[in-house]
Every structure is written in structure tokens, then in C-alpha cells.
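Asker: Predicted model, plus sequence, below.
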Amino acid sequence: MSMLKAAILMDPIVGIKPAKDTTFAMLLAAQARGHQCWVFTLPDLFLRDGGAWGRLSAVVARDGVEGYCTLGEPEERPLSDMDVVLMRKDPPVDLEYLTACYLLEHAGTWVVNDPISLRNANEKLYALHFPDFLPPLLVSRDLGDLRAFLAEHGEIVVKPLSARGGEGVFYLHLQDRNVGSILETVTGWGRHYVMAQRYLPAIRAGDKRILLVDGVPVLGAMLRVPSASDFRGNLVAGALAVAAELTDRDQEICAAIGPALRAAGLLFVGLDVIGGYVTEINVTSPTGAREIKRFCGVDAADLLWQRLEQGR
């Protein structure tokens, strides 16, 4: 196994929660396998003379201690110096995120996940390619359409298309007197598309996060159980993480979706599954590796590096 040089584009490493952070897990796994890593942020990415560059800081990560990382002085380098660039910037997928993906097309090296596919695979909409595994849903900006969908199903969840961590997600039911105000807010009075999904009561048991590496599911999963005061299965919204196993239905879902992910260069992906239905396909910076390793003993971050060592 030869040493890889890897640059990781992420949010500022100072201020993360290393015990929960999957990108930090990737750094630890890389070091354990003898690879050398640099980190940089969105403002550090630029294009010069047709090639993408970064102001890269060498990083040493340490697990379970207060001073969890040491950063070297930033150095401007072409990304083509690297064997691989990991795109791990958190959403929202806004114009700056999309622009970064355009620049990363000119990295001159392997970028994971593939920047073209990151632009194409909206985390709410990409699942539409696999309709057999979806709950009833509607994508619209029309308030009348959304009200009709609510009337049809009685209980729905409405979510923006480019947010994360449960931000801007609402549960609506027919007796809710705030329906009009909520729909006006999430659509910006009909200016923005949103996704409405039939509410799935199985969310009370948890929102399952399944990680796939190169299209293959990691053998273990995490359930995010909503708190008593919230309906959202997001850890940042107060959900509790518990261990879970892959069911036959989960395996069926992964067998159908995995090959498409692999073909698109989406090597590290998180599926959200509620009651046997896929609700999102997370491709930007999927989380859950730390929890799944703690619960199941399987290190998804290490599996990613094993795949990266094989080359494109």
C-alpha cells in the first residue's frame, strides 16, 4: 500500500465536534493507514491558469483529547499535487457550493464525491430516480397544490430542497391553523420549490442512516429517534442515536441504488430510510460513521480509504 496525499475541503476544522464528526473520522482513518492529509475551506479554493488550487494546511488529528488537531501553516498548492481531494463541505448547497463544484472539475486529480454528480444529485430530489422505494410525495411551489396534497394524506412533512439537519422542515396536519403561514414561509409565497412527503408514523421508531461506500452498504446502521418534543430524526434537532441493523428491505434498497451511486462517482453516501421508504440520499457530507463504528464496530471511514487506495 503506497501513501496517498489527500486534501479535504471541509468547514473549518476548529470548532467541529470530533466525537461526532465523520470528516474527522476520515482523517483518523487516513493517518492510521499511513496517508498524509491537508485541510482547506471554501475561501481557500481558487482557480489559476485553468487549474484548481487551494491554500492547504497539513493536519494531524488526535482522537479523544482536547487539542484534537494540529494545523500547519497554509501553503498555496495546485490540487493536482494530491492523489485525491475529498469534497466534505456541509450544505446548504447554495451558489457558493455549486461554484466550488465547478472549480473542482479542474482539480487535475480524483475528487470524491464527484463534483459533477454533487451538482446533479440534489439530496431531496435524487431519490426520484428510484420511485419504487419512495413514500407518496409532491414537489411544487404552488400553495394550492400543497394544500391539496395535505388534504389527500391528512399528515405531511414539508421540507426545503437544499437545507440540512432538519432546517426548515415542518410537520403539517389538517387541523393545524398555521398551515397557510407555514406554506407561505417555506415557499416564499410561491417563489421556491419544496418537497412534501406523506408523514410516516414509523419515524417515531427512528430515521435510519445507512452508509454506502462505493455503492456497498456498511454492515451496521444508526437509528435517529426523535425526542419527545420534536418529530425530526436529526441529531442536531435533538434525536437520539441508537444501534440498528440492515433489514431485508434495506438490502433491497441498497442493491437497487448502489450501482447508480458507483457509476456516478458517489463513493460515500448516506441513505435515510423511514419505515422501509427512502426519504433522502445524502451525497454532500454524509454523517454517521462515528456512531456506526461505536455501535457496530464497523469503520466506514476506513472502508473509504481502502477503496481510495485501489485508485479510480
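Answerer: Cool, got the structure. Treat the numbers as computed from the prediction; the structure is a model and nothing was measured. Residues are numbered from 1 along each chain as shown.
Asker: Please make it C-alpha for all contacts and neighbour counts, starting now.
Answerer: Noted.
Asker: who's in contact with stretch 259-273?
Answerer: Residues from elsewhere that reach stretch 259-273, judged by CA atoms under 8 Å, 6 or more residues apart in numbering: 112-114, 117-118, 207-215, 250, 278-287, 304.
Asker: I'd like to know which of these are part of helices.
Answerer: 117, 118, 250, 304 (DSSP state H).
Asker: Dump those to CSV, plus neighbour count and distance to residue 143.
Answerer: Below are those laid out as CSV (neighbours: other CA atoms under 10 Å; distance: CA to CA, whole Å):
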residue, neighbour count, distance to residue 143
117, 18, 31
118, 22, 29
250, 21, 34
304, 18, 43
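Asker: got those as CSV, with distance to residue 43 columns?
Answerer: Converted to CSV, the ones in helices among the contacts of stretch 259-273 look like this (distance: CA to CA, whole Å):
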residue, distance to residue 43
117, 22
118, 19
250, 39
304, 26
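Asker: out of the residues you listed, which one sits closest to residue 230?
Answerer: The closest of those to residue 230 turns out to be residue 250 (CA to CA; 25.2 Å).
Asker: ok, that closest one - contacts?
Answerer: Counting by CA under 8 Å, 6+ apart, residue 250 touches 273, 276.
Asker: Against residue 271, how distant is it?
Answerer: 10 Å (CA to CA, to the nearest Å).
Asker: before we move on, the earlier item: mind checking which of the contacts of stretch 259-273 are in strands?
Answerer: Counting by DSSP state E, the part of these found in strands is 112, 207-213, 278-282.
Asker: Neighbour count added to those, as TSV?
Answerer: What follows is the ones in strands among the contacts of stretch 259-273, written out as TSV (neighbours: other CA atoms under 10 Å):
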residue	neighbour count
112	21
207	26
208	30
209	29
210	29
211	27
212	25
213	23
278	22
279	24
280	20
281	24
282	25
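Asker: Export those to TSV and append columns for distance to residue 266.
Answerer: Output for the ones in strands among the contacts of stretch 259-273, formatted as TSV (distance: CA to CA, whole Å):
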residue	distance to residue 266
112	7
207	22
208	20
209	16
210	14
211	12
212	9
213	8
278	17
279	18
280	15
281	11
282	10
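Asker: farthest-separated two in those?
Answerer: Longest span within those, CA to CA: 112 and 207, 25.7 Å.
Asker: What ranges does the stretch 51-200 of the chain have for its strands?
Answerer: Assigned by DSSP state E, counting those that start in this stretch, the stretch 51-200 of the chain shows strands spanning 51-61, 69-71, 75-78, 84-87, 110-112, 137-140, 155-160, 170-173, 194-198.
Asker: Reformat those as a markdown table; add distance to residue 254.
Answerer: Formatted as a markdown table, the strands of the stretch 51-200 of the chain follow (distance: least, CA to CA, whole Å):
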| stretch | distance to residue 254 |
| --- | --- |
| strand 51-61 | 32 |
| strand 69-71 | 35 |
| strand 75-78 | 36 |
| strand 84-87 | 23 |
| strand 110-112 | 20 |
| strand 137-140 | 21 |
| strand 155-160 | 24 |
| strand 170-173 | 27 |
| strand 194-198 | 21 |
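Asker: okay, pairing it with this:
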Amino acid sequence: MTIKLGIVMDSIKNIDIKKDSSFAILLKAQEKKYQIYYMEINDLYLIKNKSYARTRLLKIEKNKTKWFYFISEQYIKLSQLNIILMRKDPPCDSKFIYATYILESAEKEGVLVINKPQSLRDCNEKIFATSFPDLTPDSLVTSNSLLIRKFIKQHNDVIIKPINSMGGNSIFRINKNDHNISVILEIMTKKNNSYCMVQNYLPEIKLGDKRILIIDGKPFPWCLARKPQKGETRGNLSAGGIGITQKLSEDDYKIANYVALKLKNMGLFFVGIDIIGNKLTEINITSPTCICEIESYCKISITELIIDGIEKKLSQKDKHI
């Protein structure tokens, strides 16, 4: 049987194929002779509680000048697909939330959706980490500037970041003597109208912000430690961080294994967790990255593990029909 795989992602026209994790997964799926149905978030729709989408049959190749071809366009019921990968990048705004309702309808119609739509709604990538308070830095989630000032006074050195962003965007490091506190808090809270997260600064960031990939409840044994450049606080690759592939430490395994059990139980099949030192800082569930960077060094196929895991889930689902 030919497996029909749908993917919801940002425009494929704008990706960097050298490091795009969605592209890497699709390459492996194509190698396995899957039919790939490409969708963007605006293509999804619902009629009488049945899920549909405008799709384009997709062919891809490792060619930096022309990496994709649309073979045909079809409006289909999502129930015609075997699996849908939801790989839309943040922000997880109202459009993203509405899309999860449509994908949840597809799930009820028998489609395997990765990651589970309800969990995509329930688990904000910043706030979800606080579900494990023993593993995380001291954290404050608020839109109240006065509470943030008290937190800064208590910890002296803190990181403040938006709840609904990615890639190191709008992350500030502040200490209690910073002359720019007022303007930073005005910007971050939109004058007490927008939530943000504040955490105590972890000096271990100098050794790297470790991205650990978890596939179907199992941590991959290598991670990418993203080290900030001199004069920077952020280790994100998109913010100029330098990625170094390394084996998971004993502490990394302890944290990853502890978190992985809950992730699997919530239908979160492919996840990237971030660890600084021995502290869990984020749980990335929308479109985890760093597949290409890790694979290029350790020579173990992460995409093979993902596709094998998908096929196992499809097989288990078929047995219960």
C-alpha cells in the first residue's frame, strides 16, 4: 500500500534545504515511495464537521536552485490521507489554534496526526516546560511589569522572552542595574497587556543550549549544543549561535527520559527539548529542528527513526480497526 502523507508547513519556497528538518523528513518519506501532499495553514477548511484541504502533490530533490515541484492540485477530504505532519512554525496564534481543530477532526476521521492537535493547543512551548518545576529554572509567566521587577530584584540576572515566538527573537538579558529595564518591559509586556516569560539567567549557556530530540518517547543519543557567539546571550542558530554535536550526558538522559514519558502519553511523537546546564528551559512541539545538523555529524539517520516510528504507529492503528 502506498502511504499518503500530508504535511502542513510554512511556504516551501522560503526554506533553507541544508538545514530544514521538514525537508529532511520529506526526503526520507519520498525515498520510501510515500505520496506527499503539501499544505499551508490557509489551505485547511471544515465543512459540516468534516475536514478538507487544498493540497498539491509534491516532489522534492536536493537541488539548491530548484528543490520542489508541484505535480497537481487537488481539493481532498483529509480522511484520504494516512498521516498528516503538522510542521507550521510559531507564532502559535489564533490561526494556528483554529487549524488544530480542523486537524483534530481529521484525527477523529482516522488520520494519524503528528503531533496530536489537542496537545499542540494545550502545550505552549515556553509554558509547558513549567510542568516540570523540579527540572526548570525559576520561572515567572506574567504581563505585570511590577511582578517582573520584583523577580529581577530577587534574581539580579534574568532572561525575559516572549511566550509566542521562536528562534531567539526578542530575548533580553537584564540585571537589576540595567538602565533599559523600563523600555524593555514596555516592549515585552506591551504596557502590561502581553504575557512573557522571565527566568533566572543560567551561566551554563556558555557551554551551549542543548537541543535534544525525542522520537516516540525515546531520546536520540546525540544533541546539538548551540553556543552563543562572543557578546551574545542567545545560542539559537538563527541568532548566530554555533552548533556542536555531542553525546547526551548522564544528566541530559535523566531529564530527557523523565520528560519523554509524559510527551508520549500526550501524543507528542517528535519533540525537541532545550537544556542549559542541567535545567530544562523549553519543550518544542510545533516544528522541532536540528535534524540536519545532528545527522551530518553522528551519521545515524534521525529521519529513518521518524519514518519507522510513523509506520509502526500506522500498523498499530490498522490492527485496531
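Answerer: Cool, got the structure. From a predicted model like this one, the values you see are computed outputs, not experimental measurements.
Asker: on that earlier part again, out of the strands of the stretch 51-200 of the first structure, which gets nearest to residue 237 of the first structure?
Answerer: That would be strand 170-173 among the strands of the stretch 51-200 of the first structure, by CA to CA, at 12.5 Å.
Asker: name the helices or strands packed onto that closest one?
Answerer: In terms of contacts (3 or more CA pairs under 8 Å, 6 or more residues apart in numbering; DSSP states H and E), strand 170-173 of the first structure is packed against strand 155-160, helix 179-187.
Asker: That one maps to which residues in the second structure?
Answerer: On the second structure, the counterpart of strand 170-173 of the first structure by TM-score structural alignment is residues 172-175.
Asker: what does residue 146 of the second structure align to in the first structure?
Answerer: So, by TM-score structural alignment, residue 146 of the second structure is matched to residue 144.
Asker: Would you check how far apart that match and residue 158 of the first structure are?
Answerer: Distance from residue 144 of the first structure to residue 158 of the first structure, by CA to CA: 14 Å.
Asker: more neighbours, these two?
Answerer: The residue with more neighbours, out of residue 144 of the first structure and residue 158, is residue 158; 25 against 12, by other CA atoms under 10 Å.
Asker: tell me the contacts of the counterpart of that one in the second structure?
Answerer: Correspondence of residue 158 of the first structure to the second structure, assessed by TM-score structural alignment: residue 160. The contact partners of residue 160 of the second structure, by CA under 8 Å, 6+ apart, come to 171, 172, 173, 174, 196, 197, 198, 199.
Asker: Isn't the third one up against residue 157?
Answerer: What it means is residue 173 of the second structure. Yes: if you go by CA atoms under 8 Å, residue 173 of the second structure and residue 157 touch, sitting 7.2 Å apart.
Asker: Overlap in contacts, the two.
Answerer: Common neighbours of residue 173 of the second structure and residue 157, using CA under 8 Å, 6+ apart, are residue 201.
Asker: How about residue 152 of the second structure, nearest residue that isn't a chain neighbour?
Answerer: residue 176 (5.8 Å; CA to CA, 6 or more residues apart in numbering).
Asker: Please give me every residue in contact with the one you found.
Answerer: Contact analysis of residue 176 of the second structure by CA under 8 Å, 6+ apart lists 152, 153, 156, 157.
Asker: Among these, find me the one that's closest to residue 33 of the second structure.
Answerer: Using CA to CA, residue 157 comes nearest to residue 33 of the second structure of the contacts of residue 176 of the second structure, at 51.9 Å.
Asker: give me every residue that touches the closest one.
Answerer: Residues in contact with residue 157 of the second structure (CA under 8 Å, 6+ apart) are 173, 174, 175, 176, 200, 201.
Asker: please redo it, this time with the cut-off set to 6 Å
Answerer: Residues counted as contacts of residue 157 of the second structure (CA atoms under 6 Å, 6 or more residues apart in numbering) are 174, 175, 201.
Asker: Please spell out the ChimeraX selection for the buried subset of those.
Answerer: A single ChimeraX command is used to select the members of the contacts of residue 157 of the second structure judged buried by 16 or more other CA atoms under 10 Å:
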select :174,175,201
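Asker: how about JSON lines for the contacts of residue 157 of the second structure, with distance to residue 248 of the second structure added?
Answerer: Shown next, in JSON lines, are the contacts of residue 157 of the second structure (distance: CA to CA, whole Å):
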{"residue": "174", "distance to residue 248 of the second structure": "30"}
{"residue": "175", "distance to residue 248 of the second structure": "31"}
{"residue": "201", "distance to residue 248 of the second structure": "22"}
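Asker: from the contacts of residue 157 of the second structure, which is closest to residue 109 of the second structure?
Answerer: Nearest to residue 109 of the second structure among the contacts of residue 157 of the second structure, with distances taken as CA to CA, is residue 201, at 45.5 Å.
Asker: what's around residue 47 of the first structure, how many residues?
Answerer: So residue 47 of the first structure, with other CA under 10 Å, has 16 neighbours.
Asker: Let's verify it: helix, strand, or coil?
Answerer: Using DSSP: H, G, I helix; E, B strand; the rest coil, the structure places residue 47 of the first structure in strand.
Asker: which of the ones in strands among the contacts of stretch 259-273 of the first structure lies closest to residue 2 of the first structure?
Answerer: Nearest member of these to residue 2 of the first structure, counting by CA to CA, is residue 112, at 18.7 Å.
Asker: The second structure: which residue goes with that closest one?
Answerer: The alignment partner of residue 112 of the first structure in the second structure, by TM-score structural alignment, is residue 114.
Asker: Might you report the residue contacts of its match?
Answerer: Per CA under 6 Å, 6+ apart, neighbours of residue 114 of the second structure: residue 85.
Asker: For residue 225 of the second structure, pull up the helix or strand it's in.
Answerer: Per DSSP states H and E, residue 225 of the second structure falls inside strand 222-227.
Asker: Against residue 236 of the first structure, how distant is residue 256 of the first structure?
Answerer: Counting by CA to CA, the gap from residue 256 of the first structure to residue 236 of the first structure is 29 Å.
Asker: Can you pick out the residue with more neighbours from the two?
Answerer: residue 256 (15 against 12).
Asker: Next, the contact list for the more buried one, please.
Answerer: Residue 256 of the first structure touches nothing, counting by CA under 6 Å, 6+ apart.
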